[in-house]
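Peer 1: sequence first, predicted model second:
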Amino acid sequence: MNVAIIYYSATGNLHALARAAADGAEKAGAHVRLRKVAELAPSEAIQAVPAWAQHVQDSADVVTASTDDIAWADAVLFGTPTRFGNPSGQLKAFIDSAGILWRQGKLADKVYSAFTASGTIHGGQESTILALSNVFYHWGGIIVPPGYTDPVQAQRGNPYGTSHVAGDGPPSDVTLEAAQYQARRVVATTAALKAGRAT
């Protein structure tokens, strides 16, 4: 099955979570497209934050997402930092560009899941994932959260989707393991749905 992992990352935290999710999906047997959305911030803003400027260079080899990646996928995991409890403008702009697929009914019946990071522990992680879920409802998607279905989720404490506190430094091994698990759960659920539809 085909899994797209589409994310926005300014300083690298979401990039690390997305790569872990890609690894988890591949190990579960999926064909994976790891894609970043286009950067919309002006160069002056990026250059003013050294970690942001460095990450732009470090992720230059990651292919930029297109709506074809969603059309291709049986399941999509979206990753975004929180922006005042909402997805980043960059990811939202990409989602808004998928309107033509929505009108054609090509976004329905796919599996969707989300992961995030915020600067602080109460920085809007859950509301960001819930805001993305509003999009999935409109698309007619099937939302697959990690829940508390694996011991790693009990350690991370977020049943909505993998989340990270950027103020604590880079994602820990436990957080990366949670992202891998979330992707494996998405793959397993998507496989079950595909098998059920085939019979």
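Peer 2: Done, it's in.

Peer 1: going forward, measure contacts and count neighbours with C-alpha atoms only.
Peer 2: OK.

Peer 1: where do the helices sit along the chain?
Peer 2: With DSSP state H applied, the chain shows helices at 13-27, 43-47, 50-58, 67-72, 89-96, 99-103, 125-139, 151-156, 173-198, listed in chain order.

Peer 1: what angle separates the last one from helix 13-27?
Peer 2: Orientation of helix 173-198 against helix 13-27 (axes from the mean of the first three to the mean of the last three CA atoms, to 10 degrees) gives an angle of 50 degrees.

Peer 1: just the buried positions in helix 173-198, please.
Peer 2: By neighbour count with 16 or more other CA atoms under 10 Å, helix 173-198 contains the buried residues 175-191, 193.

Peer 1: picking that back up, of the helices of the chain, which is nearest residue 79?
Peer 2: Checking these against residue 79 by CA to CA gives helix 13-27 as the closest, at 6.4 Å.

Peer 1: tell me the most buried of the helices of the chain?
Peer 2: Burial of the helices of the chain is given as mean neighbour count (mean count of other CA atoms under 10 Å); helix 13-27 ranks first at a mean of 23.

Peer 1: and it, what does it pack against?
Peer 2: The criterion is 3 or more CA pairs under 8 Å, 6 or more residues apart in numbering; DSSP states H and E, and the helices and strands that helix 13-27 contacts are strand 2-7, strand 31-36, strand 75-81, strand 111-118, helix 173-198.

Peer 1: putting a second one here so we can go through both:
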Amino acid sequence: MKINIIFHSLFGHIYQLAEAVAEGAREVEGSDVNIYQVEETLSDEVLEKKGALESKETFSHIPTATLDTLTEADGLIFGTPTRFGMMTAQMRTLFDATGKLWANGDLIGKVGSVFTSSATQHGGQESTILNFHTTLLHHGMIIVGLPYSESRQMTLDEITGGSPYGASTIASPDGSRQPSKNELDIAHFQGKHVAEITKKLVE
């Protein structure tokens, strides 16, 4: 059972969640879990001006996703920051190249799940994941969210990401806030949950 996690991250928040998701997925017996990043479309000059170049170097060792990364997996977990309530252009670029996969039905029946981040507490986290689901549904994928058995998403004693749609974190407008333990634990749960469901379907 192969689980591929594909993410886009500028300041490392989504990458941290991706690692937590992977840790959870690897707890499921028989899982082969791999992490990939989408190709960055911004130049190093732009990344440096945004203050993201140094952050990008922390996960520069992660291989770049290709269309084979999508087709070879039984379960796919995507991580993207929110851009005006939708996935980033970098993540969109990957999916805009999947026309042939769609025509062939190559992703039909595969498990799909999404996690995200935003600058503010109500910065479009839920809409980003729901909009992402639309693309997965067009590919015929089976969407897995985050059930309320993961009760950490209901905590009220701290500001935290996490919803029935997927794990998330809040980065703050300047990117200074890092994922909390609660948010990382939610991401860990999501990875394990997706892997467990994928295993049942593969068997």
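Peer 2: Received, thanks. The model shown is predicted, which means the values in this text are computed figures rather than measured ones.

Peer 1: out of the helices of the first structure, the one nearest residue 145 of the first structure is which?
Peer 2: With respect to residue 145 of the first structure, and counting by CA to CA, the nearest of those is helix 173-198 at 7.2 Å.

Peer 1: now for that closest one, which elements pack on it?
Peer 2: Packed on helix 173-198 of the first structure, when contacts are counted by 3+ CA pairs under 8 Å, 6+ apart, are helix 13-27, strand 75-81, strand 111-118, helix 151-156.

Peer 1: what's the counterpart of residue 180 of the second structure in the first structure?
Peer 2: In the first structure, residue 180 of the second structure lines up with residue 172, judged by TM-score structural alignment.

Peer 1: got CSV for the helices and strands packed on helix 13-27 of the first structure, with distance to residue 152 of the first structure too?
Peer 2: Formatted as CSV, these follow (distance: least, CA to CA, whole Å):
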stretch, distance to residue 152 of the first structure
strand 2-7, 21
strand 31-36, 23
strand 75-81, 19
strand 111-118, 15
helix 173-198, 6
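
Peer 1: out of these, flag the one nearest residue 127 of the first structure.
Peer 2: Ranking these by distance to residue 127 of the first structure, with CA to CA as the measure, places strand 111-118 first at 10.1 Å.

Peer 1: for residue 73 of the second structure, which non-adjacent residue is closest in space?
Peer 2: Among residues not flanking residue 73 of the second structure along the chain, residue 2 sits closest, at 5.0 Å (CA to CA, 6 or more residues apart in numbering).

Peer 1: what's the burial count for the one you found?
Peer 2: Counted with other CA atoms under 10 Å, the neighbours of residue 2 of the second structure add up to 19.

Peer 1: re the thing from before, what would the helices of the first structure look like in TSV with distance to residue 37 of the first structure?
Peer 2: TSV is the format used below for these (distance: least, CA to CA, whole Å):
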stretch	distance to residue 37 of the first structure
helix 13-27	11
helix 43-47	15
helix 50-58	12
helix 67-72	10
helix 89-96	6
helix 99-103	16
helix 125-139	15
helix 151-156	26
helix 173-198	19
